[in-house]
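Asks: I'd like to go over a predicted model; first the sequence, then the structure.
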Amino acid sequence: MSVAAFRRASLVCGQALATCLVLLPADAARAQRRGCTITPYTDPPRQVLACPDGFTLSAENASTYRLIDRNRDGRPEAADLNGRGLLVDAPPRQGSFQVRTPHAIASVRGTTWAVDVTPGRTSVFVQAGEVSVSRLSGPGVVLRAGDGVDVDAGTAPLEVKRWSRERAAGLLARFGR
């Protein structure tokens, strides 16, 4: 399925996105050849958007998000995430990929990282590479491999922390990692 078709499906399905993706007609696979493809997985339940340049975005089942393809080239440059989680594996390329949540903005060039959103906070963890994270307004921090940050609706400076193996593994397991 092209990103444009995926975007149309996500607008129709909203929070039931995972169910809609699974129920798309079989001929949707033909539309996937030109750009990014979407594959559903069951263990753990998630959908993976894979693009020809190596970019992948794993969406946890029941995640509420919208992909943004500003230049309409079939590959997203950003995602608005309002609930649950995304895992981004972005190889180095021109430009960056950005995830915007109700609490934070995280952007990257060439790395693997996860974003988890709950009503009260956004958590970002970097598995490899570097990610810049900021509140919707104000200064940000840079996370490196093994670092994480929790961003709430407050105004206190963001505090980078080394995540425990257990916390990192718990988040990454939700994406089959």
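Replies: Looks like it arrived, so ask away. Numbers count the residues shown, from 1 in each chain.
Asks: Every contact and neighbour count from this point should use C-alpha atoms.
Replies: OK.
Asks: Tell me which other helices or strands the strand ranked longest in the chain touches.
Replies: Determined from DSSP state E, the single longest strand within the chain is strand 78-90. Other elements packing on strand 78-90 under the criterion 3 or more Cα pairs under 8 Å, 6 or more residues apart in numbering; DSSP states H and E are strand 56-60, strand 64-68, strand 97-100, strand 111-117.
Asks: Pasting the second one now:
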Amino acid sequence: MVAKETKLKGCFVLEPSVFEDKRGYFFESYNQKKFDELIGQKVNFVQDNQSFSTKGVIRALHYQIGEHAQAKLVRVLQGRVLDVAVDLRKDSPTFKEHVAIELSEENKKQLYIPRGFAHGFVVLSDTASFFYKCDNFYNKEAEGGIIYNDPELKINWKLDTKELIVSEKDAILPMFKKAKS
């Protein structure tokens, strides 16, 4: 496995070593020891989540604050998504900047998003199964969000606005300036 740090410090794209033959393929999707070595810190994942969505579904931009903040390791099991991480760390030189990475069943890439980031994705294929590990348990009182189309963030979701399917909850998220910190 290879890890490449994005422009956002602590946020990494991980690419596995895939072994293919006439039977199919094999790869190690997660190894605690290797993962910790690659990103330079110990992360203890405690919860796994999985979602299934259709094309245009946007699940964004979510985070948890304080002692309930979460780091995530995300990947696509089936389909293709544009995955986005936004730096919410006020003392960071990349505060308010984002990275957008295409994750798919074909490229098998993963994105590690440390604590202090908002996260979201949009489904680019007909359907997608999305999987993520979290290093902290979900806590409803600590959840925060930012509206996906905040003009200040300038995120290109790669689909026309008419194609996007947004939940009622996500459609009323605040702008970045008014988000919970």
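Replies: Structure received. Being a predicted model, the structure only gives us computed values, none of them experimental.
Asks: Fetch the TM-score of the aligned pair.
Replies: Remark: TM-score between the superposed chains equals 0.35 [TM-score structural alignment, normalised by the length of structure 1]; 108 aligned residues with a Cα RMSD of 5.3 Å.
Asks: on that earlier part again, list the buried residues of the longest strand of structure 1.
Replies: Residues of strand 78-90 of structure 1 classed as buried: 78-90 (neighbour count, 16 or more other Cα atoms under 10 Å).
Asks: next structured bit after the lengthiest helix in structure 1?
Replies: Ranked by number of residues, the top helix in structure 1 under DSSP state H is helix 3-13. Moving toward the C-terminus from helix 3-13 of structure 1, the next helix or strand (DSSP states H and E) is helix 17-22.
Asks: I'd like to know which elements whichever helix or strand Arg167 of structure 1 is part of is packed against.
Replies: Assigned by DSSP H and E, Arg167 of structure 1 falls within helix 165-173. For helix 165-173 of structure 1, the packing partners by 3+ Cα pairs under 8 Å, 6+ apart come out as strand 111-117.
Asks: quick one: the strand it packs on to strand 78-90, angle?
Replies: If you take axes from the mean of the first three to the mean of the last three Cα atoms, to 10 degrees, strand 111-117 of structure 1 sits at 140 degrees to strand 78-90.
Asks: Quick check: which helices or strands does strand 111-117 of structure 1 pack against?
Replies: Packing contacts for strand 111-117 of structure 1, counted by 3+ Cα pairs under 8 Å, 6+ apart, involve strand 78-90, strand 121-128, strand 130-135, helix 165-173.
Asks: just to revisit the earlier point, columns distance to Thr39 of structure 1 on top of the buried residues of strand 78-90 of structure 1, output as JSON lines?
Replies: Below are the buried residues of strand 78-90 of structure 1 laid out as JSON lines (distance: Cα to Cα, whole Å):
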{"residue": "Ala78", "distance to Thr39 of structure 1": "19"}
{"residue": "Ala79", "distance to Thr39 of structure 1": "18"}
{"residue": "Asp80", "distance to Thr39 of structure 1": "20"}
{"residue": "Leu81", "distance to Thr39 of structure 1": "19"}
{"residue": "Asn82", "distance to Thr39 of structure 1": "21"}
{"residue": "Gly83", "distance to Thr39 of structure 1": "20"}
{"residue": "Arg84", "distance to Thr39 of structure 1": "18"}
{"residue": "Gly85", "distance to Thr39 of structure 1": "17"}
{"residue": "Leu86", "distance to Thr39 of structure 1": "15"}
{"residue": "Leu87", "distance to Thr39 of structure 1": "14"}
{"residue": "Val88", "distance to Thr39 of structure 1": "15"}
{"residue": "Asp89", "distance to Thr39 of structure 1": "15"}
{"residue": "Ala90", "distance to Thr39 of structure 1": "17"}
